[in-house]
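[1] Kindly generate the corresponding structure for this input.
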Amino acid sequence: MKEKILVIEDEKRIARFLQLEFEHEGYKVVIEYNGDIGLKRAFEEKFDLIILDIMLPGLNGFEILSEIRKKSDVPVIILTAKDEVKDKVTGLDIGADDYLTKPFSIEELMARVRNALRKHNKVNTKKLSYAGITMDLSTYKVTRDGKEVELTKKEFDLLKYLIINAGIVLSREKILENVWDYNYFGETNIVDVYIRYLRSKIDDPFDKKLIQTIRGVGYSLREGNNED
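    Purely as a prediction, here's the structure:
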């Protein structure tokens, strides 16, 4: 069954365009033009993703997002004409999964929708897997090629983040923000230390190396040659 998307957008031309494009891709689409009604609809039905404008009659997009995040982790992509950095920061800090400004490319929006859905589905599953690595999130059991691998809690969290973002180059700062937290005041080399710990357990005993160093940037979990 294809995912169900809620579009909260007061410009009817844009809303209709999005509906046609999403339905062409096989998604189910519900449209609301008012912020208050849109929020009510978001709580009344189960949606897999929400496309949210900021400037709306009734509640604005930031208010809607804030209320949604009190009860749900449904992926939300803000789609708006407000392109100032402070608006993007506000949206992302409140809990938006992505932020795209108008005018926009429908191909780019579709790619961001697929990415948000993919990440959400990975996070909410009880098991993650990639290239022979399997993680059971309920038992903290990790195996690679059928062999059990013992990890500490922080190593487990780091591997989980790498798998969720497999194929994406992640900076040390980005890893710190997501595996440690925003309040961590140590040096970013703690990431390098834990990458070494993780490699010694998940990579070194195996022929195929998966944790790749991207020189001058950070790390990526992917199959291919290591640039280090």
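
[2] from here on, contacts and neighbour counts on C-alpha atoms
    Will do.

[3] chain center to stretch 149-160: distance?
    20 Å (Cα atoms, centre = their mean, to the nearest Å).

[4] quick one: stretch 203-222 to chain centroid distance?
    With Cα atoms, centre = their mean, you get 21 Å for stretch 203-222.

[5] which outside residues touch stretch 109-122?
    Here stretch 109-122 makes contact (Cα atoms under 8 Å, 6 or more residues apart in numbering) with 48-49, 74-75, 77, 97-98, 100, 128, 164-165.

[6] can you pull the buried residues of it?
    109, 112-113, 116-117, 120, 122 (16 or more other Cα atoms under 10 Å).

[7] Inside strands: which ones of the contacts of stretch 109-122?
    Counting by DSSP state E, the part of these found in strands is 49, 77, 98, 100, 128.

[8] Out of the residues you listed, name the two that are farthest from one another.
    Within those, L100 and L128 form the most distant pair, 28.4 Å apart (Cα to Cα).

[9] Report how many residues lie close to the closest residue to E150 other than its chain neighbours.
    Leaving aside its chain neighbours, E150 sits nearest to V142 (7.0 Å; criterion: Cα to Cα, 6 or more residues apart in numbering). Using other Cα atoms under 10 Å, V142 is surrounded by 22 other residues.

[10] Was I right to think K127 contacts T134?
    Yes: with contacts counted by Cα atoms under 8 Å, K127 reaches T134, the gap being 6.9 Å.

[11] These two: who's more crowded?
    T134 (21 against 17).

[12] now the other sequence, so there's something to compare against:
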Amino acid sequence: MEELKVLVVDDESRMRKLVKDFLNKKGFIVLEAADGEEAIDIFFSDNSINLLILDVMMPKMDGWEVVKEVRKVSKVPIIMLTARGQEQDELLGFELGVDEYISKPFSPKILVARVEAILRRSNQLNEDVIEAGGITLDITAHKVLIEETEVELSYKEFELLTYFMKNQNVALSREKILNHVWNYDYFGDARTIDTHVKKLRSKLGDKGEYIRTVWGMGYKFEVNQ
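    Below you'll find the model as predicted:
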């Protein structure tokens, strides 16, 4: 993977270290800032930052003020972290141009998965081959291997598996899946998704269990650890 740079902004040093360690393991370069003012200084002095992870409550300048300043000059992806978990905070974040919103406490693995998913959507993180739990998906060759044995998938099944594997550990609603895989808004019968998921699970054999049902919402691709 091309080395991408993430700026982590949080006044808690332990939180910054936790996030940094998990991102480093995935090959990201991580810069740190302990408050909003330091974050602004770093961001405006380094034009190669690919994504920001911002805490909301910080001294000197809070996360909202940082977002406002950054959005004046850049559309760089931003993930907001907050301990409050209040709906009005989330709505404010999206109004200001925040890409993702994660409430503390959170799983570092989930955060990394969100980072990777956002960078893929913004075409900064491009992977021709994705591997997970014994499944190898070659996007360029349009081929899927399970433990080196090729599996024949229909076009939509391949697109569905690609979307799942690009968003590992992220719960995906049926609406999101339809918008990204079928490329249209769909608010009616969800059997289109469910039927394809059932067929895909069957073709993946034992690996089909990685596609887990999130009851009342949709699905999540999660490899057993």
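
[13] TM-score of the superposed pair?
    TM-score for the superposed chains, counting by TM-score structural alignment, normalised by the length of the second structure: 0.62, backed by 203 aligned residues with a Cα RMSD of 4.2 Å.

[14] Redo the buried residues of stretch 109-122 of the first structure as JSON lines? Include secondary structure and distance to S66 of the first structure.
    Shown next, in JSON lines, are those (DSSP: H, G, I helix; E, B strand; the rest coil; distance: Cα to Cα, whole Å):
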{"residue": "L109", "secondary structure": "helix", "distance to S66 of the first structure": "22"}
{"residue": "R112", "secondary structure": "helix", "distance to S66 of the first structure": "21"}
{"residue": "V113", "secondary structure": "helix", "distance to S66 of the first structure": "20"}
{"residue": "A116", "secondary structure": "helix", "distance to S66 of the first structure": "18"}
{"residue": "L117", "secondary structure": "helix", "distance to S66 of the first structure": "20"}
{"residue": "H120", "secondary structure": "helix", "distance to S66 of the first structure": "18"}
{"residue": "K122", "secondary structure": "helix", "distance to S66 of the first structure": "23"}
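
[15] could I get those as JSON lines with distance to G186 of the first structure?
    JSON lines is the format used below for those (distance: Cα to Cα, whole Å):
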{"residue": "L109", "distance to G186 of the first structure": "36"}
{"residue": "R112", "distance to G186 of the first structure": "32"}
{"residue": "V113", "distance to G186 of the first structure": "34"}
{"residue": "A116", "distance to G186 of the first structure": "30"}
{"residue": "L117", "distance to G186 of the first structure": "33"}
{"residue": "H120", "distance to G186 of the first structure": "29"}
{"residue": "K122", "distance to G186 of the first structure": "29"}
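
[16] From W64 of the second structure, how far off is G93 of the second structure?
    7 Å (Cα to Cα, to the nearest Å).

[17] next one: D99 of the second structure
    13 Å.

[18] neighbour count winner among these two?
    Neighbours per residue (other Cα under 10 Å) separate D99 of the second structure from W64, with W64 holding more: 21 against 17.

[19] The more buried one sits in which helix or strand?
    Secondary structure assignment for W64 of the second structure, by DSSP states H and E: helix 63-71.

[20] Distance of the most centrally placed residue in the second structure relative to N24 of the second structure?
    What sits nearest the mean C-alpha location of the second structure, by Cα atoms, centre = their mean, is R114, with 2.1 Å. To N24 of the second structure, R114 of the second structure is 15 Å away according to Cα to Cα.

[21] ok, how many other residues are close to G208 of the second structure?
    17.

[22] show me what contacts it?
    Listed by Cα under 8 Å, 6+ apart, the contact set of G208 of the second structure reads 200-202.

[23] What remains of those residues if I keep only buried residues?
    200-201.

[24] Make TSV from the contacts of G208 of the second structure and add secondary structure and distance to R71 of the second structure to it.
    Listed next are these as TSV, based on three-state DSSP; distance: Cα to Cα, whole Å:
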residue	secondary structure	distance to R71 of the second structure
L200	helix	41
R201	helix	42
S202	helix	45
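
[25] Rebuild the contacts of G208 of the second structure as TSV, extending it with distance to R212 of the second structure.
    Output for the contacts of G208 of the second structure, formatted as TSV (distance: Cα to Cα, whole Å):
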residue	distance to R212 of the second structure
L200	12
R201	10
S202	13
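
[26] Tell me the one among the contacts of G208 of the second structure nearest to F187 of the second structure.
    L200 (22.2 Å).

[27] Quick check: nearest residue in space to the alignment partner in the first structure of the closest one, chain neighbours excluded?
    Using TM-score structural alignment, the equivalent of L200 of the second structure in the first structure is L198. Excluding the flanking residues, the one nearest L198 of the first structure by Cα to Cα, 6+ apart is E155, at 6.1 Å.
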